[in-house]
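Novice: Okay, sequence plus prediction incoming.
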Amino acid sequence: MALTIGDMGKATGTKIETIRYYERIGLLPKPPRTSGNYRDYGAAELGRLSFIRRARDLGFSLDQVRALLTLSDDRQRDCATVDRIAEGHLREVERKITDLTALRRELKAVIESCDGGTVATCRIIEALGPETSVWQ
């Protein structure tokens, strides 16, 4: 299976520059080149890029992806470390959800406090802070 960088991008929904970046930082091995100096990928690289793309879509950091890839290369290894990485990521996602829920509540309250009128008396502008009075 011979794939170009464009084929890899299309198959995984990954931009070509992102694929090059993953090569530069070592997440993807640099592929061999054709006689025309084009990258020549195979099924293994496609699988690895798909793994990276899915992990990134789930919000794993590049460092976490690197660790997961390293762990996945040793198929006989205990998966406790993988579990710890995933659990740590889940805690971070839950913290962000809590923060976003509080932000939504605050924004809704500010929006609901607005009773129309002019910008000079706008509750939303007022709620954004005392610095807004500098504009007057």
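Specialist: Thanks, I have the structure now.

Novice: From here on, just use CA atoms for contacts and neighbour counts.
Specialist: Will do.

Novice: can you list the residues that contact the strand or helix carrying Phe51?
Specialist: For Phe51, the enclosing helix or strand under DSSP states H and E is helix 43-57. By Cα atoms under 8 Å, 6 or more residues apart in numbering, the list of residues contacting helix 43-57 from outside reads 1, 8, 12, 14, 19, 28-29, 62, 65.

Novice: Use this one as the comparison:
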Amino acid sequence: MYAIGEAARLSGVGIETIRYYEREGLIAPLPRSASGRRAFSADAVAELALIRRCRDLGFGLADIRALLGLTRGQPDCDAARSVAQRHLDRIRDQIVHLRRLEQVLTELAAGCDGQEAGCALLDALQGPAGSA
């Protein structure tokens, strides 16, 4: 059994984040020692490490909860793929949105080249919403 500091070090998840995950029900309530300290098994540490890898890939808590559920019992690869595909679709939508932002900002910044008075970028930002 590991104390929370050791579980944090081994899993790469911060102590406060572990407490948050427990409050949110992402990890099961942990057994406590007589002094009230959390006691982490090797399986609990491995679950924290899995959560960390999912967070590194940008999965939200609902998706992580679903993936954790799929690791308990008989693994369901089709269901896991479905969760990953939904996440990938969201990422692709974000990429499209970010490319649009990049184009607009590039155009706005280019409007500042060689101006002697005023600032076209600031004028565009101060204009009505949607005009930039």
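Specialist: Yes, it's here. Predicted model only: the values in this text are computed from it and were never measured.

Novice: Toward the C-terminus, what is the element adjacent to the helix holding Phe51 of structure 1?
Specialist: Counting by DSSP H and E, what follows helix 43-57 of structure 1 is helix 62-72.

Novice: Can you state the residues of structure 2 onto which the next helix or strand after that following helix aligns?
Specialist: For helix 62-72 of structure 1, the following helix or strand on the C-terminal side (DSSP H and E) is helix 80-113. When helix 80-113 of structure 1 is aligned against structure 2 using TM-score structural alignment, it corresponds to residues 78-111.

Novice: The residue of structure 2 most remote from its centre: which element?
Specialist: Among the C-alpha atoms of structure 2, the one farthest from their average position, using Cα atoms, centre = their mean, is that of Glu116, at 43.9 Å. With secondary structure defined by DSSP H and E, Glu116 of structure 2 is part of neither a helix nor a strand.

Novice: quick one: it from Ser35 of structure 2, how far?
Specialist: When distances are taken as Cα to Cα, to the nearest Å, Glu116 of structure 2 and Ser35 of structure 2 turn out to be 70 Å apart.

Novice: repeat for Ala44 of structure 2
Specialist: If you measure Ala44 of structure 2 against Ser35 of structure 2 using Cα to Cα, the figure is 20 Å.

Novice: more crowded one of the two?
Specialist: Ala44 (18 against 6; other Cα atoms under 10 Å).

Novice: I'd like to know how far that one sits from Ala117 of structure 2.
Specialist: Counting by Cα to Cα, the gap from Ala44 of structure 2 to Ala117 of structure 2 is 62 Å.

Novice: swap in Leu30 of structure 2?
Specialist: In this view, Leu30 of structure 2 and Ala117 of structure 2 are 64 Å apart by Cα to Cα.

Novice: Kindly report the same for Pro128 of structure 2.
Specialist: 21 Å.

Novice: Tyr20 of structure 2 too?
Specialist: Here Tyr20 of structure 2 is placed at a distance of 52 Å from Ala117 of structure 2 (Cα to Cα).

Novice: Which one's more surrounded, those two?
Specialist: Summary of the neighbour comparison: Tyr20 of structure 2 and Ala117, criterion other Cα under 10 Å, with Tyr20 having more neighbours (13 against 7).

Novice: and which of the contacts of helix 43-57 of structure 1 is nearest Ala127 of structure 1?
Specialist: Sorting the contacts of helix 43-57 of structure 1 by distance to Ala127 of structure 1 puts Leu62 at the head of the list, at 37.0 Å, by Cα to Cα.

Novice: Name all residues that make contact with the closest one.
Specialist: Here Leu62 of structure 1 is in contact with Arg56 (Cα under 8 Å, 6+ apart).

Novice: in stretch 4-24 of structure 1, what counts as buried?
Specialist: Neighbour-count burial for stretch 4-24 of structure 1 flags 5, 8-9, 12, 14, 19, 22 (criterion: 16 or more other Cα atoms under 10 Å).

Novice: And stretch 44-52 of structure 2, by the same measure?
Specialist: Along stretch 44-52 of structure 2, the positions that meet the burial threshold by neighbour count (16+ other Cα under 10 Å) are 44-45, 47-52.
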